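**Student:** build me a model from this:
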Amino acid sequence: MTQLSSHKANALTGRLRVPGDKSISHRSLIMGTLALGESRISGLLEGEDVLDTAKAMRALGADIRRDEAGDWRVIGVGVGGLCQPDTALDMGNSGTGARLVMGLVATTPHSVTFTGDASLSSRPMKRVTDPLTKFGASFHGAKDMTLPLTVSGIEDPLPIEYEVPVASAQVKSAILLAALNTPGKTTVIEKTPTRDHTERMFEHFGVEIAITPHGKNTAITVTGQPELTARDMVVPTDPSSAAFPTIAALITPGSDILIENVGMNPSRTGIYTTLQEMGGDVSFVNERLECGESVADIRVRYSPLNGVTVPQDRAPSMIDEYPILCIAASFATGETVMRGLEELRVKESDRISVMVAGLQAAGVQVVEHDDGMTITGQTSIPGGALVKTHLDHRIAMSFLTLGMASDQPVTVDDGRVIETSFPGFRDLMNGLGAHITDQIKDPA
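**Tutor:** Sure, this is the predicted structure:
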């Protein structure tokens, strides 16, 4: 276990590039596996979560390797060409990887066991397994469908129409991936729009996909069993990862940074809209399109912030960013109200209760709700806390960001978990002017 301590920083300045987008990285490896020929991926996030998905795709038959230039090459097996893996697929800490790959194998004639670390093994999979059983797949494991879990795929799947009961891009994407090896048309109905990387990736690879109104909702229809041809992919940098240096700069006096090549998919930018509403000096330059995804550079300068009530319908576009938004809210004048966040209870940790406990330990005024929290900002945060991360990378990075502007250092109990999504986080932030140090190194 490695404890990391974050000390009060001077102004953060400079240009930086955060790692590749995690959501797009997972999907690029999966789609490359389902295409015939060699797909090249540049900018892939080389964090543990994505590398575990790469291992899973190799076990299912793909030839995946990193070349000397740092690009990744995937020789796929085609839709319907997945192999029976010799061993269980260890998905590490990645809920996204586990749920997407479950969808992928549910409509194959294979039996696949999924395992993961302690954090992943505590997370419910039922919201994915329920719709996948409608194709004809079956699942064997604990009653609450936690890992380890075995998927018995169906050789002759049936197309389905499924209305997603809660806003979840992972559930939607698992169904869409299952639909690829299912004859006929499968439709997913969304009440609330969620991130649409899967739909954009399908279009990039030539999948027949239609997105149409369905009353007040949206219907996404996929025609199954296409023959996909390899495509090159460029992964933009991750807007979720970019939120950490963005908020660090906003709360650290004198800061002025430029974050390059950030994905600006409209389904992912709620955090930046919210920060602008709080008075944050956040602007976008060099806006462009790459592989169907909007990309821009983000200029961020220190700004006094004001509390806001975040609209509940914005939650799907920033669900992963609420932990770091809590840090911005801690320094904002007035109250910041965040509600409609029930999904945070079933992330890598119960992010609502874990954030509340850490904030209170650091001297922040916060009230916990069943579906969120209310934070009353202060001009000065005492800090001086040791925060339990519960093996959650976003909790760790959020509290290290808090320590950059609090009176006393903030320490997280395990900094190693950051590698799952943001390898090099400490060095990158220290290069801007932060002061994050090892506190204790204990091999146990």
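
**Student:** when you work out contacts or count neighbours from here on, use the C-alpha atoms and nothing else.
**Tutor:** Fine.

**Student:** and Thr274, what is it in contact with?
**Tutor:** Residues near Thr274 by CA atoms under 8 Å, 6 or more residues apart in numbering: Val310.

**Student:** doesn't it fall inside a helix?
**Tutor:** Yes: per DSSP: H, G, I helix; E, B strand; the rest coil, Thr274 lies within a helix segment.

**Student:** could you tell me how far it is located from Arg195?
**Tutor:** Here the criterion is CA to CA, to the nearest Å. By it, Thr274 lies 17 Å from Arg195.

**Student:** for Ala56, same thing?
**Tutor:** With CA to CA as the criterion, Ala56 and Arg195 are 23 Å apart.

**Student:** go on, Thr336?
**Tutor:** With CA to CA as the criterion, Thr336 and Arg195 are 24 Å apart.

**Student:** which residues of the stretch 301-444 of the chain fall in helices?
**Tutor:** In the stretch 301-444 of the chain, the helices defined using DSSP state H, counting those that start in this stretch lie at 322-330, 351-361, 393-403, 425-432.

**Student:** can you pull out the helices in the stretch 151-300 of the chain?
**Tutor:** 169-180, 197-205, 239-251, 270-277.

**Student:** can you lay out those as TSV showing distance to Met318?
**Tutor:** Putting these into TSV (distance: least, CA to CA, whole Å) gives the following:
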stretch	distance to Met318
helix 169-180	12
helix 197-205	14
helix 239-251	8
helix 270-277	5
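
**Student:** to check against the first, give me the structure of this:
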Amino acid sequence: MEFILNPDRERMELALVMALLVNGRTVFEDFSFAAGVEPFAEALKEFGLSYVQQGHQLVLEGKGFQYALPSMLPMDMSESRCVMLWTLASKDMEQIYTFAAEEDEAGIAKVACAKEMLQKYFKVKPVSDEAAKFTFTFAAEDLPIKKDSLGNISTVMRNRILLRTLIRGEYISFEEKGSVHDQWTKMLAYFGVNLKYEGRGMEQLTELERRMMMARGQKIERTQFTELSETQVITGRDYYIPGDTTEAMAFVLLATIAGIPKNTEVCLKNVDLNSSRAGALTCLKRMGGNFETVSRRERFGDVYGDVMVYPLASGKRLQGRRFSEDTIATGLEEYPFLAVAACFAEGETILRIPKEIRKEMRARNEALAENLRKTGAEVGVYDDGLVIRGLETIVNGSDFDGGEAPENGLALSVLSMALENDEPVANVELVERTYPGVLQKLAQMLEMATAKPEES
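**Tutor:** Here you go, the predicted model:
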């Protein structure tokens, strides 16, 4: 069985920004829009990006660094989208921008939210500040770089810093620890931006320095160094946006926990395998998941490939593992899938989330735990994540509710399918909007895997 996944949304959004900055034509190969990305592409048209779909290609014409500046800035998109669009606008420090809405409770709240997000990522100069209207210009100076508890810059801020430096023709360098979410960084390098991105650690030390550090008992930490210098022009190149890692995780998890026949083979085509994006697949592999990359391609500045998925061997179980914050940071969208896998694992699984997002993740974890306890598994919610003790056999569990988190909904849908529930997970329509067609493909995989020989 072969399945083609929806393209990765985050990579597509970044690639559209890149195409605007190209001085000329860029071609996206084997292209289809990821769910919900077209409004972002339309917003980039206001900056001068033009594109047309020709068969399986999207042909784009960029404006280079001389892109247009819109009169209005969007404030009703996701944080990552707004920040990239506002960063493009921040190139001009003379132009006055306005956030405005209806002068009612909802409008006032909308402007306040946009203003708070703006001041989180930018230095601005207010021109006027009213309840439902905020007028401002962007400041020449930038906010100081702040690193999180893992020694990294947050992904949205990191992407903003690199984009701001690029469009202003400036220079910046910084070092980070741990796994860096680097899709944008690698894309910049692929398109010819004057950027250095390399790991540093023991190899940068002399033999004497290494011995002295070892004698003192000091840990030699590996860091990631990023340096961006002025780039005069960016020329167009062909590009490809691989399949969504979250959807791949859904297929792998279902094949692992559904008890399908041992001779089943499922091939997922062209999955995004960027190490800072596909960390949850590595985690599931450590737990005993039976899958492998059978065709690995290092093209277009990054890594993608075909993933072959098999059921667990007879008598085998997943094994509980402890995953640290830096490991989980490379697969946050797939966090609920690891929680579902832990319900089937032998022993205890600990999923620790980075300190900076614990508060916002608490409610989602509470909702996820409430659903998972319906299987009989022991699920504890703590400030730093989840602790789960799995069961050898799970036969019960229904009435799951994905709530407002599509990743939760998709993970719980996989669990529901594995338990052969007839009723869909509540709020499944959000899953379908975010990952169109994936539930049908998962059901098809189960049906084909369990079909009798005469029905195949």
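
**Student:** who's in contact with the residue of structure 1 most remote from its centre?
**Tutor:** No residue in structure 1 sits farther from the centre than Asp156, which is 32.1 Å out by CA atoms, centre = their mean. With contact set as CA under 8 Å, 6+ apart, Asp156 of structure 1 has these partners: 107, 136, 182.

**Student:** narrow those to those in strands?
**Tutor:** Using DSSP state E, no member of the contacts of Asp156 of structure 1 falls in strands.

**Student:** looking at these, spot the one nearest Pro165 of structure 1.
**Tutor:** Gly136 (19.7 Å; CA to CA).

**Student:** thought the closest one was touching Ser152?
**Tutor:** No: the criterion here is CA atoms under 8 Å, and Gly136 of structure 1 misses it with Ser152 at 9.1 Å.

**Student:** whereabouts in structure 2 does stretch 34-41 of structure 1 align?
**Tutor:** Aligned using TM-score structural alignment, stretch 34-41 of structure 1 spans residues 21-28 in structure 2.

**Student:** picking that back up, so Gly136 and Ser152 of structure 1 - more neighbours on which side?
**Tutor:** Ser152 (22 against 17; other CA atoms under 10 Å).

**Student:** check contacts around the aligned partner of Ala243 of structure 1 in structure 2.
**Tutor:** Under the alignment (TM-score structural alignment), Ala243 of structure 1 maps onto Met249 of structure 2. When contacts are counted by CA under 8 Å, 6+ apart, Met249 of structure 2 is found next to 280-281, 334, 337.

**Student:** would you reformat those as JSON lines and include neighbour count and distance to Tyr97 of structure 2?
**Tutor:** Shown next, in JSON lines, are the contacts of Met249 of structure 2 (neighbours: other CA atoms under 10 Å; distance: CA to CA, whole Å):
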{"residue": "Ala280", "neighbour count": "26", "distance to Tyr97 of structure 2": "40"}
{"residue": "Leu281", "neighbour count": "26", "distance to Tyr97 of structure 2": "43"}
{"residue": "Glu334", "neighbour count": "25", "distance to Tyr97 of structure 2": "37"}
{"residue": "Phe337", "neighbour count": "27", "distance to Tyr97 of structure 2": "42"}
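
**Student:** format those as TSV; extra columns: distance to Leu318 of structure 2.
**Tutor:** Formatted as TSV, the contacts of Met249 of structure 2 follow (distance: CA to CA, whole Å):
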residue	distance to Leu318 of structure 2
Ala280	14
Leu281	13
Glu334	17
Phe337	13
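
**Student:** need the max-distance pair from the residues you listed.
**Tutor:** Spatially, the most separated pair among those is Leu281 and Phe337, at 9.8 Å (CA to CA).

**Student:** what segments of the stretch 251-400 of structure 2 are strands?
**Tutor:** 266-272, 291-299, 302-309, 322-323, 348-352, 378-382, 385-389 (DSSP state E, counting those that start in this stretch).

**Student:** so the second one matches what in structure 1?
**Tutor:** Right, the one you point to is strand 291-299 of structure 2. Per TM-score structural alignment, the counterpart of strand 291-299 of structure 2 in structure 1 is residues 282-290.

**Student:** how about residues contacting that stretch?
**Tutor:** For stretch 282-290 of structure 1, the surrounding residues in contact (CA under 8 Å, 6+ apart) are 234, 236, 272, 275-276, 294-301.

**Student:** quick check, nearest of these to Leu120 of structure 1?
**Tutor:** Pro236 (26.0 Å).

**Student:** list the residues that contact the residue nearest to the closest one when sequence neighbours are not counted.
**Tutor:** Of all residues not flanking Pro236 of structure 1 in the chain, Gly263 sits nearest, at 5.1 Å (CA to CA, 6 or more residues apart in numbering). By CA under 8 Å, 6+ apart, the contact set of Gly263 of structure 1 is 21, 236-239, 293-296.

**Student:** which of the residues you listed line up with contacts in structure 2?
**Tutor:** Checked against structure 2 using both residues aligned by TM-score structural alignment, their matches' CA atoms under 8 Å, the contacts of Gly263 of structure 1 keep these contacts: 21, 236-239, 294-296.
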